[in-house]
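Novice: Provided below for reference: sequence and predicted model.
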Amino acid sequence: MKKIYLSLVFLIFFFAYSIEVKACSPYGTPFVATQSISGGNLNIVWTSTTAWACDYWIKMEIVCNSQPFTGTPNYTSVSISKPSTANMNYPSWSIPLSAFCPGVTYKFRAKECANGSSTSCSGWSTTYTFTAPGTPPTLTASASPAVICPSQTSTLTSTYTGGCGSPTYSWSPG
């Protein structure tokens, strides 16, 4: 009976002191260490400011500069394992700009999350911007004749160049 008791005490001691618990929060807000556009890519290096030695990743949201943020990240970085509490840069992250409209300005922000989580995260970073390389879209429109009276007609012509996708036209009298 004494051996069982000692074995039980040993097992309790072993498990109680062998379980490692990591506190990986509160999270620090990440910031951009470097940002550049080259080779058709947006290259970003984010810096982790979270003061815990754990595994993290960046969740980033990019939208047109004129649009509000939705709060839904559309890009996720590779994860990092911080060996200490010091700030640490993520590897350079290259986002292909082929899906972005040329000449259009976009804004982005990010938050740092515990690796594998979308909810255990920091607050959003400062907002940063970039302009996709290329010629911005242009639209020209004309009417022939330019002035008409009721019951007369005019031919409307428009030309759209650059940009992304097909334009949507809407004509109204005025």
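Specialist: Everything's here; your move.

Novice: hey, let's count contacts and neighbours off CA atoms from now on
Specialist: Noted.

Novice: tell me which element the closest residue to residue 160 other than its chain neighbours is part of?
Specialist: Spatially, and ignoring its direct neighbours in sequence, residue 160 is nearest to residue 139 (4.6 Å; Cα to Cα, 6 or more residues apart in numbering). Assigned by DSSP states H and E, residue 139 falls within strand 138-144.

Novice: Next up, a structure to set beside the first:
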Amino acid sequence: MALVSQEPILFDGSISYNIKYGCDDWVTDKDVEEAASQANIHDFILTTEKGYNTLCGARGVALSGGQKQRIAIARALIRKPKILILDEATSALDAATERDIQDTLHKISQNISVIIIAHRLSTVQRANKIFVLSDKKIVQAGSHKKLMQEVDGVYYNLVNKQILHEKEDDDEENDDENNNKND
């Protein structure tokens, strides 16, 4: 079992060191690259001047949030877990990075069980089974499609609230852009 939390902890060392942390005595460089590829971070690493020897900085300050998340996912995957738990692992990411990580999770979930804990519902849309919690109880369970058919359900209402909120944010951004053009 492996866990990736909302704010992954990276150490002041190389990307390679951070991926193989705690299991460096039995993993190879090839294993590191394979895990990085699975986590959609390998191509980025190759664009850096020092590749896998690039320093992350204390707590990963030299990397973006998405890069830190993907390195943490690679660290989890190198252990070849049967179960991967992601606790709000995409909540602080921009939409494009979240999509990249969702693609990664979709790929790896073919071979392992992935448990995703999330408030951002786009993160769980492709899950085989979604459990909706309210007041510490499971109040709904099913696929996204099934839960969206229950128009009086908690999940349906949450999805519509998030869509409305995202639309309002987009409208505000467009208004800001139009105001800037008019200034």
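Specialist: Okay, I see it. Here the structure is a predicted model, which means the values were calculated and not measured.

Novice: Superposing both, give me the TM-score.
Specialist: Once superposed, chain against chain, the TM-score is 0.22 (TM-score structural alignment, normalised by the length of structure 1); 73 aligned residues with a Cα RMSD of 5.8 Å.

Novice: For the residue lying closest to residue 129 of structure 1 once chain neighbours are set aside, grab the count of nearby residues.
Specialist: Nearest non-adjacent residue to residue 129 of structure 1, counting by Cα to Cα, 6+ apart: residue 107, 4.2 Å away. Burial of residue 107 of structure 1 is recorded as 18 neighbouring residues (other Cα atoms under 10 Å).

Novice: and residue 107 of structure 1, that's in a helix?
Specialist: No. Judged by DSSP: H, G, I helix; E, B strand; the rest coil, residue 107 of structure 1 forms no part of a helix; its state is strand.

Novice: on that earlier part again, from what I see, the residue nearest to residue 160 of structure 1 and residue 157 are in contact.
Specialist: No. Contact criterion Cα atoms under 8 Å: residue 139 of structure 1 and residue 157 do not qualify, at 10.5 Å.

Novice: Need the residues touching each of the two.
Specialist: With contacts defined as Cα atoms under 8 Å, 6 or more residues apart in numbering, no residue is shared by residue 139 of structure 1 and residue 157.

Novice: By residue count, tell me the biggest helix in structure 2.
Specialist: helix 154-182 (DSSP state H).

Novice: Which other helices and strands does that helix contact?
Specialist: Here helix 154-182 of structure 2 touches strand 137-142, helix 144-149, going by 3 or more Cα pairs under 8 Å, 6 or more residues apart in numbering; DSSP states H and E.

Novice: what's the distance between residue 161 of structure 2 and residue 35 of structure 2?
Specialist: Distance, residue 161 of structure 2 to residue 35 of structure 2, by Cα to Cα, to the nearest Å: 36 Å.

Novice: Next: residue 115 of structure 2.
Specialist: Residue 115 of structure 2 is 19 Å from residue 35 of structure 2, by Cα to Cα.

Novice: so who does residue 133 of structure 2 touch?
Specialist: 139, 140.

Novice: Can you list the buried residues in the one helix or strand it maps to?
Specialist: If you go by DSSP H and E, residue 133 of structure 2 is part of strand 130-134. Neighbour counts over strand 130-134 of structure 2 (16 or more other Cα atoms under 10 Å) mark 130, 131, 132 as buried.

Novice: okay, those residues in TSV with distance to residue 140 of structure 2 next?
Specialist: Conversion of the buried residues of strand 130-134 of structure 2 to TSV gives the following (distance: Cα to Cα, whole Å):
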residue	distance to residue 140 of structure 2
130	8
131	6
132	5
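
Novice: Distance-wise, check the residue nearest to residue 129 of structure 1 relative to residue 80 of structure 1.
Specialist: Distance of residue 107 of structure 1 to residue 80 of structure 1, given as Cα to Cα: 24 Å.

Novice: swap in residue 9 of structure 1?
Specialist: Distance from residue 9 of structure 1 to residue 80 of structure 1, by Cα to Cα: 39 Å.

Novice: Settle it for me: which of these two has more neighbours?
Specialist: Applying other Cα under 10 Å to residue 9 of structure 1 and residue 80 shows that residue 80 carries more neighbours, namely 18 against 11.

Novice: That one touches residue 47, doesn't it?
Specialist: No. Assessed by Cα under 8 Å, residue 80 of structure 1 is found out of contact with residue 47, at 10.7 Å.

Novice: Who has more neighbours out of residue 161 and residue 35 of structure 2?
Specialist: Per other Cα under 10 Å, whichever of residue 161 of structure 2 and residue 35 has more neighbours is residue 35, with 25 against 12.
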